[in-house]
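>>> here are the coordinates; sequence isn't available:
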């Protein structure tokens, strides 16, 4: 911002105001001179009347008194003329602004007017008054002397009139000069204002326009001369700075495009690597395949010569070399197992911090990786929620620094790797737990069915032996038939268990699987079955479908073994809470067995399966009126989970 007095916003108004004031002053002076000319003309007129009035008074003094009835008294007329003379003379002295009337304020003129006043008051007026006291016939003796005094007095008035006329002539000439000056001022001022506008506004605008036109023609060397310290000067300096910046940008455009292209290519490679690794880590595979694929993707992308992933044993906290790429066998043998705090990898595992180590060209070789010929080693911990899983290593035979951008990329990749490893471990533990739970349920069901049947067969075999030894043929045949019946029942139980554990319904096959199970049950037992499905709701998950089917199968198995029923109905009602009921018209269950939760292994298994999916299981039964197994499964728990 230019100084205040250099700004156009100050200078242009100041110039116009100064020019207007100059014109106003010239006009005011012209009016003043015109006013002086008017006052001088009135003064000349009054002095002429004074000259005539002095002669008139002298003339009246030479006249005789008029006769009676001939008009006003002559003496009064003379006194009136004397009073008018003094009035006019006094008005000449003080002036009259209303006419206007005034004597030019020149010393010589003012002195002459004072002399006239002195002559009037000291000589002429006393002479007139003394003559008034003398009779008219005697005044003639004094008239010659009065004539001489009056001629001298009138001569003074004539001299004063002449000087005033000369002053008026000079004022008239001055007025003409002023008018010519005003004309010249108008012309010169207009020319000066036009010149100033051209100098202060038009010329800088044209200069800027020329610079802009040169810039449009891609002449970035164009510069605008800075010729003032006003707003246009600031604008010219700003234009020059802009032109210099554009010239620099244009000169380095190709270089900056290449740099930007390299940056974008590098960024694209990083994003491609991140996307590729993330996609690979989401594929189903074991941990070793996961880690090896991670090394094969990251190793060439980072330009390293070798890479490895070490896993930390959660029990012993030892660091084991899990997978590697590009490492020499001797180095692998030395680095197979490390303790916490041992070597660089142990230090990074201990602190949980990324470590970048560059070895000197000629050193003492205290580290195995340095002795193997590597100049730089990057070590990044693999951790999930502060749980240290392992280490990721990159080895370089040339000194290499880890840039902040590469550091962020590798830490992100390693974080994804850690999550993938943790997920695989969780899946493995979940599978082991599921297998263990299924084995436990299978053991319970085997104990509930086949084990009891085998115990019964063992007892029947002992009774058959005693009957044969005692020669009781009919009893032996009866026990043999019971043994055959027990064997058939055990066979049916085994077949039922095989079907039971082979059930794996799909997401849209749940109801068809229930229908198929009922058809097989009816074909094996001859018991009539019904399936009723109603309502609408969200589909069950695969785990929920599997457990519900096992509960239905177990309920049907209990009907086959204990109910002696003629008809079984399975009802499925969809909704926010699924309701599954298995009803039969059999003999029912003893209420004491229902109150004792441990009295029947099959009932206990059904309750365990219901608890696993967040459902509740109720068994409603009345002796001789059948049994109802009711399962209530709220889907809100699934959504909340």
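All right, it came through fine. None of the values given here were measured: they were computed from a predicted structure. Residues are numbered from 1 along each chain as shown.
>>> From now on I want contacts and neighbour counts done on CA atoms only, so please keep to that.
Will do.
>>> Now residue 585. Nearest residue, chain neighbours left out?
Of all residues beyond its chain neighbours, the one nearest residue 585 is residue 626 (4.2 Å), with distances taken as Cα to Cα, 6 or more residues apart in numbering.
>>> Now for the one you found: which residues touch it?
Residue 626 is in contact with 563, 565, 583, 584, 585, 586, 587, 588, 589, counting by Cα atoms under 8 Å, 6 or more residues apart in numbering.
>>> so the last one makes contact with residue 629?
No. Residue 589 sits out of contact with residue 629 when judged by Cα atoms under 8 Å, with a separation of 11.3 Å.
>>> Let's verify residue 393: helix, strand, or coil?
Of the three states, residue 393 takes strand according to DSSP: H, G, I helix; E, B strand; the rest coil.
>>> How many neighbouring residues does it have?
For residue 393, the number of neighbouring residues by other Cα atoms under 10 Å comes to 21.
>>> Surely it and residue 309 touch.
Yes. Applying Cα under 8 Å, one finds residue 393 in contact with residue 309, separated by 6.3 Å.
>>> need the helices for the stretch 201-350 of the chain, in chain order.
Taking DSSP state H, counting those that start in this stretch as the test, the helices found in the stretch 201-350 of the chain are 203-216, 231-251, 253-282, 287-302, 329-334, 343-351.
>>> How far does the shortest one sit from its chain's centre?
Right, the one you point to is helix 329-334. 55 Å (Cα atoms, centre = their mean, to the nearest Å).
>>> For it, name the packing helices and strands.
In terms of contacts (3 or more Cα pairs under 8 Å, 6 or more residues apart in numbering; DSSP states H and E), helix 329-334 is packed against helix 368-371.
>>> ok, second structure coming up, stack it against the first:
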């Protein structure tokens, strides 16, 4: 890297912006810019710290020029400790050339013999301090004005990176909890109901055997065998659904692949027709639509005995319209339907609700079933605001 003292402010900030867009690990990025700040200030050592989740301590995420023993003592410091605490609480850079607090806190000769001046530059974003850079100097020289100005800009940019990383982790936790809830609901509406049905039939089977009623016993045994087969099929479907991942290129390529896969598994003629000229959905909306169509196709393969299936995606009057139509036997009736009629349907409706849409399932006059999903499309100005 070139002499950082000669680089214009814009180039240093451009370096930060580039790192923010490419670095997955914010701690590593903060540690790398610690070296840049040390070069700019001619510091002999430095530490970068971030606020812990409880807000009571500063945790070291990177250090340069400190011994392993001193690094261990500096691993965590109380938020109110000395110059770091002042920088955090007052939201402004601090400088100290009296090492009393640091020496007392870590009980190390470094602050009594080698370090003469400490700088603390807070990492700020929208009125919050998220961390601190410490620069340890062996003299009492003050930072030049241009370097102080640059440090202020760096701290705001890196503070933004810290906040973005926090929001990303928070969103990942929310997504994980949502997926677990969705999985629990799917198990409840499919596998759990099937097993509950099997358990009830086992009870009457035992009663029939105890009473010597062979005819009823054979019928109930057949019901149990059918329920076990259905439970096994549902389990395989759940495993398949949670292994499947939407194509990173977007919904339309993902649906094309899904239809191709379904065509091979179901031994049916399946077509996908994208009538909408432009499909603009958020990643979450794409996932909901993908899984609704996936569940619809699975139900067709399990129940409909269809020879031809067509999936269409259209945009009409500010509404996306998805149709999944088949020429099979139509909506199920009879005992098997009483067990399986709600499989996946509750989950499809929950996903539809996330889209603020509507879901309908109807018999076609010519035979078969049509599943229709409609949900509002975001206008360009709505997309910009979200």
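That came through fine. Just so it is clear, the structure is predicted and the values come from calculations on it, not from any experiment.
>>> winner for burial among the helices of the stretch 201-350 of the first structure?
Using mean count of other Cα atoms under 10 Å, the stretch among the helices of the stretch 201-350 of the first structure with the largest mean neighbour count is helix 343-351, at a mean of 19.
>>> what about that helix, how far off from the second structure?
Compared with the second structure after the fit, helix 343-351 of the first structure shows a mean deviation of 1.4 Å (mean Cα distance after the TM-score superposition for the first structure).
>>> how about the helix or strand that that helix is followed by, aligned to which bit of the second structure?
Heading C-terminal from helix 343-351 of the first structure, the first helix or strand you meet, by DSSP states H and E, is strand 355-358. When the second structure is aligned by TM-score structural alignment, the counterpart of strand 355-358 of the first structure is residues 94-97.
>>> Buried residues of the matching stretch, list them for me.
Going by neighbour count (16 or more other Cα atoms under 10 Å), the buried part of stretch 94-97 of the second structure is 94, 95, 96.
>>> Would you mind measuring from the first one to residue 87 of the second structure?
In this structure, residue 94 of the second structure and residue 87 of the second structure are 6 Å apart, going by Cα to Cα, to the nearest Å.
>>> what residues do those two have in common as contacts?
120, 121.
>>> wait, is residue 569 of the first structure part of a helix?
No. Counting by three-state DSSP, residue 569 of the first structure is located in no helix; its state is strand.
>>> list the contacts for it?
If a contact means Cα under 8 Å, 6+ apart, then residue 569 of the first structure has 529, 530, 531, 532, 581, 582, 583, 584 as its contacts.
>>> Looking at the alignment, what corresponds to residue 43 of the second structure in the first structure?
With TM-score structural alignment as the matching criterion, the partner of residue 43 of the second structure in the first structure is residue 304.
>>> Kindly provide the distance from its match to residue 394 of the first structure.
From residue 304 of the first structure over to residue 394 of the first structure (counting by Cα to Cα), the distance is 6 Å.
>>> So for those two, which sits in the more crowded spot?
A side-by-side neighbour count of residue 304 of the first structure and residue 394, using other Cα under 10 Å, places residue 394 first with 24 against 20.
>>> What residue in the second structure is paired with the more buried one?
Using TM-score structural alignment, residue 394 of the first structure pairs with residue 135 in the second structure.
>>> Report the aligned residue range of the first structure for the longest helix seen in the second structure.
For the second structure, the longest helix by residue count, based on DSSP state H, is helix 145-187. Counting by TM-score structural alignment, helix 145-187 of the second structure pairs with residues 404-446 of the first structure.
>>> Not counting sequence-adjacent ones, nearest residue to residue 143 of the second structure?
residue 41 (6.5 Å).
>>> Give me the distance between the one you found and residue 234 of the second structure.
Taking Cα to Cα, one finds residue 41 of the second structure at 64 Å from residue 234 of the second structure.
>>> now do residue 86 of the second structure
Counting by Cα to Cα, the gap from residue 86 of the second structure to residue 234 of the second structure is 60 Å.
>>> Quick check: stretch 148-167 of the second structure compared with the first structure, mean distance?
Between stretch 148-167 of the second structure and its aligned stretch in the first structure, the superposed structures give an average distance of 1.2 Å (mean Cα distance after the TM-score superposition for the first structure).
>>> Show me which residues of that stretch are buried.
Applying 16+ other Cα under 10 Å to stretch 148-167 of the second structure flags 148, 150-163, 165 as buried.
>>> With respect to residue 129 of the second structure, which of those is nearest?
residue 159 (7.5 Å; Cα to Cα).
>>> these two touch, right, that closest one and residue 127?
No. No contact is recorded between residue 159 of the second structure and residue 127 when judged using Cα under 8 Å, the distance being 10.2 Å.
>>> List of residues touching stretch 517-535 of the first structure?
Everything outside stretch 517-535 of the first structure that qualifies as a contact, by Cα under 8 Å, 6+ apart, is 515, 553, 556, 560, 565-575.
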